[in-house]
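[1] model this:
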Amino acid sequence: MRTGREWHLVRRPVGSPGDGDVRLVEVEVPDPGPGELLVRNTVMSVEPYMRGRMSDRPSYAEPYALDAPMGGLAVGEVVASGVEGIPVGGRVRHELGWREYALVPAEAAEPVGDDLPASAHLGVLGLTGMTAHVGLLKVGRCRPGDTVLVSAAAGAVGAAVGQIAKAMGCTVIGSAGSADKVRFLTEELGFDAAFSHRDTPVREALAAALDRAGVGVDRGFTGGEGARGGGVDVYFDNVGGEQLEAAIRVMRTSGRIVLCGAISVYNATEPVPGPRNLLLMIWRRLRMEGFLVTDHEEERAAFERDMARWLRDGAVRNVETAVPGGIEAAWPAFLAMLRGGNVGKTVVRLAGTP
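    Next up, the predicted model:
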């Protein structure tokens, strides 16, 4: 019988997670029975939502069990198959990451092609890309010519949102956590402007970025007719907190705010105050809506069609931080991602060449 290693959650983090919250455990890996696949994972992703699953407070996702392997998206090679139609050597995507080997039920495995790197099926061709597509187009009702603001724009979803918006002919402004990321957004991804939320007060940094993009607003104006002469039509929020409040201030009349994530509060141990300027949402007739991509499976065909075209045309690329080092590197990669140490999707290479 094979053995493999997997990360177990052994303690629920309070505040920021640490090394004492998990353990790398060696386990025996059984052969697959009928309707099962034994998959050797080659690449897995680490994502902000996983922090929420480490706690046991109510959430949209079931908490991880203690003293059991954590889960997450991964792509791997089938090394033994009890499923007709999925042969040994095939490549599948599934949600049993955080381990070297996974025993995957057939209904939980999605075959993926080998014409692109495996990690692309975790990034722009996976739930990351679909989240960006659904959030921007369906929830945000983005239209060509709109001005789009994206927070955590150098992250996995944010980078995809910005590229999609540029492909649609929008003006795009992004926030990020360092000067290097700001340069990446403008010089590599073609954002019209970007700013680091760490350099100056966010509202001032945002206002200056809007000026650079040619969509600046009257600094003293807070009335009901929107941001005179400029402003934001769609704000795609991955951060919450201070950045959400600053974005509300510069929204145009009938603007749309898409709530995708709130990474600024994931490690909070006390209740976090909401934006103090919600009255502007009334004056400017704004709409703010949260969403989960899993509620929008009917959009998959449109997403796959559009993303295939954008990838083929070079309008969108798969942005990722690939971490080598095998399964041992997964937990340090997760902690680094929470601290903002990634550009695009953080993926961990577990075996072979994805």
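[2] switch to C-alpha atoms for all contacts and neighbour counts from now on
    Noted.
[3] max-length helix in this structure?
    In the chain, assigned by DSSP state H, the helix with the most residues is helix 300-313.
[4] which other residues reach that helix?
    With contact meaning CA atoms under 8 Å, 6 or more residues apart in numbering, helix 300-313 is reached by 124, 125, 129, 130, 133, 134, 167, 316, 317.
[5] same deal with stretch 200-210?
    With CA under 8 Å, 6+ apart as the test, stretch 200-210 has contacts from 173, 175, 193-197, 199, 216-217, 219, 231, 242-243, 246-247.
[6] Downstream of the longest helix of the chain, the next helix or strand is which one?
    As assigned by DSSP states H and E, the chain's next helix or strand after helix 300-313 is strand 320-323.
[7] and that next one, what does it pack onto?
    Here strand 320-323 touches strand 345-349, going by 3 or more CA pairs under 8 Å, 6 or more residues apart in numbering; DSSP states H and E.
[8] Please name every helix or strand in contact with the strand it packs on.
    Using 3+ CA pairs under 8 Å, 6+ apart, strand 345-349 sits against strand 36-46, helix 156-167, strand 320-323, helix 330-338.
[9] Could you also give me the structure for this second sequence? I'd like to compare it with the first:
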Amino acid sequence: MNMENKTIILKSRPTGEPTVDNFEFVNEPKPVAGKGEILLKTLYVSVDPYLRGRMSEAKSYIEPFKLGEPVVSGIVAEVLESHNDDFQVGDCVSGMLAWKEFQTSDGKGLHKVDGNAAPLSTYLGILGMTGLTAYLGLTKIGKPKEGETLVVSGAAGAVGTVVGQVGKIMGCQVVGIAGTDEKVEMLKTKFGYDEAINYKTTVNMQEAIAEACPDGVDIYFDNVGGEISDAVIANINRHARIPLCGSISVYNSTEMPVGPRLQVPLLRNSVLMQGFIVFDFAEHYPEALMQLATWLGEGKLTYEETVVEGFDKIPEAFLSLFSGKNKGKMLVKV
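    Coordinates of the predicted model:
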């Protein structure tokens, strides 16, 4: 059996920001599908900020990666060999799979995807967990109403680009926060944001948000936490809703930073702030995916992808998320 199957394992747990040294490439024998199994070839790999949390041993909503074992994330793969009646050679599937060029599976947790209906990459983005996170977080917690003001941090990222578009479809005034002038322009021209703010060149974020949101903030979709969120919450309206999706600004902190105490503005304004993960709304996946696919087919939704080519580039693509190099969904094409 040839040693021709590259695998990426977690070699060490990072302190602060991860580096390529935290990963290791190993060669394994190319696997053979057994009874009831399928052999998969990786086509696209999703790299996401939440993976940073799984690299540490801190208690979280999902167990940490184990040292010496492969990293796992969303993957689209092709069936090369099948001994499972539910799958045929040539089928494409998506699911949580290991960072391997080839692997076997019993098919549990995998979903068939149709490359003729939509590009395969979209099943890791706008028609996958990214789209579900944006749609369900906004609709189930944000509960947008026509005429309200929605602010989105990390707006040029995978989730943020979808949140803003869904907010516009639902009649909101939408303001995005991003880290470059290019991303600010993209939010307004491609994704329909009414206003966008470059936080890296803005001296006073609280004043900038007040100017962009003269009627205050009714919904804040929080992807970043930190000082940006402090500035948004300083402009929050009574009975506002805050879906708390991520906190990338502190993922690599070695100590938890201290900022403004949020209890007073939240209490004073009767604000709902609710952290969530997309699995909280699993029972709503079918209806959400149907709505997203409908809007995409009607041209009401669009998407942006940053695609890096080559299996060997997976760790670098992941690390680049923390310097904001991606526009929209970050993917690796193998």
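[10] Tell me how the two chains score on TM-score.
    TM-score of the superposed chains, computed with TM-score structural alignment, normalised by the length of structure 2, equals 0.96; 331 aligned residues with a CA RMSD of 1.3 Å.
[11] what's the average distance of the longest helix of structure 1 to structure 2?
    Comparing helix 300-313 of structure 1 with its match in structure 2 after superposition yields a mean distance of 1.3 Å (mean CA distance after the TM-score superposition for structure 1).
[12] which residues in structure 2 does that helix match up with?
    Helix 300-313 of structure 1 corresponds to residues 285-298 of structure 2 when matched by TM-score structural alignment.
[13] Sketch out the helices for the stretch 151-300 of structure 2, chain order is fine.
    Counting by DSSP state H, counting those that start in this stretch, the segments of the stretch 151-300 of structure 2 that form helices are 158-169, 181-189, 205-212, 226-233, 263-268, 285-297.
[14] Name the nearest residue to residue 79 of structure 1, sequence neighbours excluded.
    Excluding the flanking residues, the one nearest residue 79 of structure 1 by CA to CA, 6 or more residues apart in numbering is residue 88, at 5.3 Å.
[15] hang on, isn't that neighbour packed against residue 111?
    No - using CA atoms under 8 Å, residue 88 of structure 1 is not in contact with residue 111, being 11.8 Å away.
[16] The counterpart of residue 179 of structure 2 in structure 1: what's its closest spatial neighbour, skipping adjacent residues?
    Using TM-score structural alignment, the partner of residue 179 of structure 2 in structure 1 is residue 177. Nearest residue to residue 177 of structure 1, sequence neighbours excluded (CA to CA, 6+ apart): residue 196, at 5.1 Å.
[17] Structure 2: which residue goes with the one you found?
    When structure 2 is aligned by TM-score structural alignment, residue 196 of structure 1 is paired with residue 198.
[18] List the contacts of its match.
    With CA under 8 Å, 6+ apart, residue 198 of structure 2 has these contacts: 177, 178, 179, 180, 181, 184.
[19] ok, it to residue 183 of structure 2 distance?
    8 Å (CA to CA, to the nearest Å).
[20] what range in structure 2 matches stretch 44-52 of structure 1?
    Counting by TM-score structural alignment, stretch 44-52 of structure 1 corresponds to 45-53 in structure 2.
[21] OK, contacts around the aligned partner of residue 145 of structure 1 in structure 2?
    If you follow residue 145 of structure 1 across to structure 2 using TM-score structural alignment, you land on residue 147. Counting by CA under 8 Å, 6+ apart, residue 147 of structure 2 touches 171, 172, 173.
[22] Settle this for me: the second one is touching residue 142, isn't it.
    The one in question is residue 172 of structure 2. No - Residue 172 of structure 2 lies out of contact with residue 142 (CA under 8 Å); the separation is 11.3 Å.
[23] Return the residues in contact with residue 184 of structure 2.
    Contacts of residue 184 of structure 2 (CA under 8 Å, 6+ apart): 156, 176, 177, 178, 196, 197, 198.
[24] what's the burial count for the nearest residue to the fifth one once chain neighbours are set aside?
    Okay, so that is residue 196 of structure 2. Residue nearest to residue 196 of structure 2 in three dimensions, not counting chain neighbours: residue 176, with 4.5 Å by CA to CA, 6+ apart. Per other CA atoms under 10 Å, the neighbour tally for residue 176 of structure 2 reads 29.
[25] and what of the one 5 residues further on?
    Residue 181 of structure 2 has 15 neighbouring residues, counting by other CA under 10 Å.
[26] Look up how far residue 222 of structure 2 lies from it.
    Taking CA to CA as the measure, residue 181 of structure 2 falls 20 Å from residue 222 of structure 2.
[27] Check residue 108 of structure 2 too.
    Going from residue 108 of structure 2 to residue 222 of structure 2 by CA to CA gives 33 Å.
[28] For the helices and strands packed on strand 345-349 of structure 1, please prepare CSV with the additional fields mean neighbour count and distance to residue 77 of structure 1.
    Formatted as CSV, those follow (neighbours: other CA atoms under 10 Å; distance: least, CA to CA, whole Å):
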stretch, mean neighbour count, distance to residue 77 of structure 1
strand 36-46, 27, 5
helix 156-167, 27, 24
strand 320-323, 19, 18
helix 330-338, 20, 19
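[29] For residue 56 of structure 2, list the residues it contacts.
    When contacts are counted by CA under 8 Å, 6+ apart, residue 56 of structure 2 touches 13, 14, 64, 65.
[30] Surely it is in a helix?
    No - assigned with DSSP: H, G, I helix; E, B strand; the rest coil, residue 56 of structure 2 falls outside any helix and is coil.
[31] Please report the distance of it from residue 250 of structure 2.
    From residue 56 of structure 2 over to residue 250 of structure 2 (counting by CA to CA), the distance is 13 Å.
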